[in-house]
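S.K.: Here is a sequence together with a model predicted from it:
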Amino acid sequence: MTKEKLIALLTLKKVPNLGDSSIKKLIREVGSAEAVLSEKTTNLLKIDGIGTTRIKEIHSAKHRIAAENELKFVEDNKINYTIYDEIDYPEKLKYCIDGPVVLFSKGNIDLKNRKMLSIVGTRKVTSYGVKFCEELIETVVPLNPVIVSGFAYGVDITAQRTAVKHNLQTVGCLAHGLNQIYPKTHKKYMSQIEENGGFFTDFWSTDTFDRKNFLGRNRIIAGLSEATIVIESADKGGSLVTAEIANSYNRDVFAVPGRASDSLSTGCNMLIKTQRAHMLTSAADLIYMLNWELNEKEQPIVQKQLFVELDGDEKKIYDFLSKNGKKLLDVIALQCGIPTFKVASVLLNLELKGVIRPLPGKLFEVI
């Protein structure tokens, strides 16, 4: 990418009321960001939905000056960046019409060929929500997913801290520039997250924290992943907005159900009731719905490994399936006396060791 291309994109980003989807439309019509800035007003007026006010702003010199200043900040602070039509731009975000034309980042983010989960929820998370979030992430560790969230209080930071604990990559999406951090109390987690992933934002150093920025931040959270999980939410809130955005991107949405009397379950129950989210009661539901398990067609044609080392729970489940044939996950949990969430993790480990395989309908059998 040339420096002039980046400056041109940043210049267009600075134009008031010109969003990412409109910028992409202009570029498609004219040919490049640089060409848009030099295109005659009469030609730009032929493009539907742009209008004279925005065209006048496009030709304003002050926006280029602001873009050059921002680029200097980016270079001076060694901030990484990528643009929407480059190979290193997050793959799933490329398919979002309003995905950022320029995405800034810090840390050691590597999303290539990685499973990705966005986890969001209330800032006032309960002990139940914390426990569910931690057990969910612990169960999917063998799949090595990237955990995406908003670095906020409650569910967000619980998900990201748990990811770090299990050496999973995690990405925090911010509602401000990379020259600040919100909430300030989370500054202590930044270095760990940058070592195990990092931060994304499309906001500039001149963009201070503001609640109106949450919508822009949430579209990145929803766009990065193949699935968004909502763990506890009131009847209104940013996590529900993120779920709606994920649905608009045709991504899977999951919600953790709760009691009808619990205010922090109202949002999740509503998503499930209105069929805008799958019900999520354990990691097994997630793995099954996303088809992340190693199904029979994906299994390599090899003989079963000999002398595979199995730990206590692995051996107990393996011996049970060897004796009783194919069984449902819930039956395995009941008969082996192991919690369902833990059984799902153990079964996944046994799949990866090549000694069992999943079958349709949540059945498992020994190979």
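M.R.: Sure thing, it's come through. Residues are numbered from 1 along each chain as shown.

S.K.: all contacts plus neighbour counts: C-alpha atoms, from now on.
M.R.: Fine.

S.K.: hey, where'd the strands end up in the stretch 151-300 of the chain?
M.R.: For the stretch 151-300 of the chain, strands defined by DSSP state E, counting those that start in this stretch occupy the ranges 170-173, 197-201, 227-231, 252-255, 278-279.

S.K.: Use this one as the comparison:
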Amino acid sequence: MSHEAQFEVALSFLPYVGDQLTKVLVSYCGSAKAVLHAPVPKLMKVPGVGEKVAKSIRDNGRQALLEADEVLKKASDKQVELLFYTSSKYPNRLKQLPDAPPLLYYRGNANLNHHRIISIVGTRKPTSYGQAVTERIIEELKPYGVMVVSGLAYGIDIAAHRAALQAGLPTIGVMASGPDIIYPGVHKKYAEKMLEQGGVLTENTFGTKPDAPRFPARNRIIAGMSDCTIVIEAAFKSGTLITADIAHSYDKEVMAVPGNINSPMSEGTNWLIKSHKAAVLTATQDLIELLNWDIEDSLAVKRAKAIPALDPADFTPEEMQVLQVLIQSGEEQMDNLGWKAQVPVNQLASVLLALEFKGVVKAMPGKKFALIR
């Protein structure tokens, strides 16, 4: 764990400093450490920081660092990764959203920047129809290698996690509690399996109980880190519709499975479709076509055939990671290349330059890079 990590965690313990202000402070000061070392006059020049907040940061910084030190020790003991929003492991889809949590607690082995991520949410009291549809969708998504995100709750959530584990797909449970508290407790056995095939994720520190207000906050992470949120059965007034609303507000794709008009558990999904807040999902192919996965895959096959085999012995591991991304996409913007290839930003420019010298990559306008055919 880096020395900077203590300062990054400490920011989450400062009074009056919320998610958005944390990111503004780091942006203006240059680092979390610089925020906590900045004098009051400098802090007051940051937009959104008045004298009260600036003095609070200075007065509470030491205590926040002590709390952060305790968190780092617990994280080390419990094998929890602390992902600050500047980390290459932080979910990039989520990072781009204004209310994204600056710090995440993560246990697991999956890449949170997986190339295809969907979230599946729904009622805690599903019918046999809802359960069967959940299992069928996930089984039919196996060839597309998706990651399945849900909230580890009763009903559709746990059915989605269970089906993903069965299908051999990575699955992430986003929790409203601390990383050391699995709620509900009866799902602990599934959560433990997910640590080997996915993981559990939360913005809450150790010991945090899953109080009611934390669930809507949790839902923004589920919606934000996914390419598409699929709603399978939901009552008209339910937390599931909050997740769909959040995804909609993020300009993310939302799909809903239509249901029996006499079933209270289909009122919410049918309303989403009727009010054009969700595209209708009657077959898994609807999702694949909406996200253009079929086109992506056929293009990738054509590119793989057109590109001569690359000998890994000729390239460093980081160069091969970049080349694999470009083989899939043909061309890519530099910012996207970094997180897709999982190459740190400070190394990426030299990796791309080396690939240009080797004659396999070319720079294009708009900070784009492409493979040379």
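M.R.: Arrived safely, thanks for sending. Values in this document were obtained by computation on a predicted structure and should not be read as measured data.

S.K.: Overlay the chains and give the TM-score.
M.R.: The TM-score (TM-score structural alignment, normalised by the length of structure 1) is 0.77; 302 aligned residues with a C-alpha RMSD of 1.9 Å.

S.K.: sorry, back to before: generate CSV for the strands of the stretch 151-300 of structure 1, with distance to residue 62 of structure 1 and mean neighbour count as supplementary columns.
M.R.: Converted to CSV, the strands of the stretch 151-300 of structure 1 look like this (distance: least, C-alpha to C-alpha, whole Å; neighbours: other C-alpha atoms under 10 Å):
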stretch, distance to residue 62 of structure 1, mean neighbour count
strand 170-173, 28, 29
strand 197-201, 23, 24
strand 227-231, 39, 28
strand 252-255, 42, 25
strand 278-279, 48, 20
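
S.K.: what's the closest non-adjacent residue to the equivalent of residue 193 of structure 1 over in structure 2?
M.R.: By TM-score structural alignment, residue 193 of structure 1 lines up with residue 194 in structure 2. Sequence neighbours aside, residue 171 is the residue nearest to residue 194 of structure 2 in space, at 6.5 Å (criterion: C-alpha to C-alpha, 6 or more residues apart in numbering).

S.K.: list the contacts for that neighbour?
M.R.: Contact analysis of residue 171 of structure 2 by C-alpha atoms under 8 Å, 6 or more residues apart in numbering lists 147-150, 161, 164-165, 194, 197-199.

S.K.: Next: residue 18 of structure 1.
M.R.: Shown in contact with residue 18 of structure 1 (C-alpha under 8 Å, 6+ apart): 12, 54.

S.K.: Could you verify that it is part of a strand?
M.R.: No - the assignment for residue 18 of structure 1, made by DSSP: H, G, I helix; E, B strand; the rest coil, is coil rather than a strand.

S.K.: Longest helix in structure 1, please.
M.R.: As assigned by DSSP state H, the longest helix anywhere in structure 1 is helix 61-76.

S.K.: Contacts for it, please.
M.R.: Outside helix 61-76 of structure 1, the residues that touch it by C-alpha under 8 Å, 6+ apart are 7-8, 10-12, 14-15, 57, 80, 204-205.

S.K.: and the gap between residue 293 of structure 2 and residue 117 of structure 2?
M.R.: According to C-alpha to C-alpha, to the nearest Å, residue 293 of structure 2 and residue 117 of structure 2 sit 12 Å apart.

S.K.: Between these two, which is the more surrounded one?
M.R.: residue 117 (21 against 15; other C-alpha atoms under 10 Å).

S.K.: And the closest residue to residue 342 of structure 1 other than its chain neighbours, which helix or strand is it part of?
M.R.: Nearest residue to residue 342 of structure 1, sequence neighbours excluded (C-alpha to C-alpha, 6+ apart): residue 139, at 6.7 Å. Here residue 139 of structure 1, judged by DSSP states H and E, is contained in helix 127-140.

S.K.: distance from that helix to structure 2 after superposition?
M.R.: For helix 127-140 of structure 1, the mean distance to aligned residues of structure 2 following superposition is 0.6 Å (mean C-alpha distance after the TM-score superposition for structure 1).

S.K.: For that helix, which helices and strands make contact with it?
M.R.: Packed against helix 127-140 of structure 1 by the contact rule (3 or more C-alpha pairs under 8 Å, 6 or more residues apart in numbering; DSSP states H and E) you find helix 155-165, helix 283-289, helix 340-352.

S.K.: just checking, what packs against the first one?
M.R.: Based on contacts counted as 3+ C-alpha pairs under 8 Å, 6+ apart, the elements that helix 155-165 of structure 1 packs against are strand 116-121, helix 127-140, strand 146-149, strand 170-173, helix 190-195.

S.K.: right, so of these, which gets closest to residue 107 of structure 1?
M.R.: helix 190-195 (4.2 Å; C-alpha to C-alpha).

S.K.: What's the average distance for the closest one when superposed on structure 2?
M.R.: For helix 190-195 of structure 1, the mean deviation from structure 2 after alignment is 1.6 Å (mean C-alpha distance after the TM-score superposition for structure 1).

S.K.: what's in contact with that helix?
M.R.: Helix 190-195 of structure 1 is contacted by residues 106-109, 160, 164, 169-171 when judged by C-alpha under 8 Å, 6+ apart.
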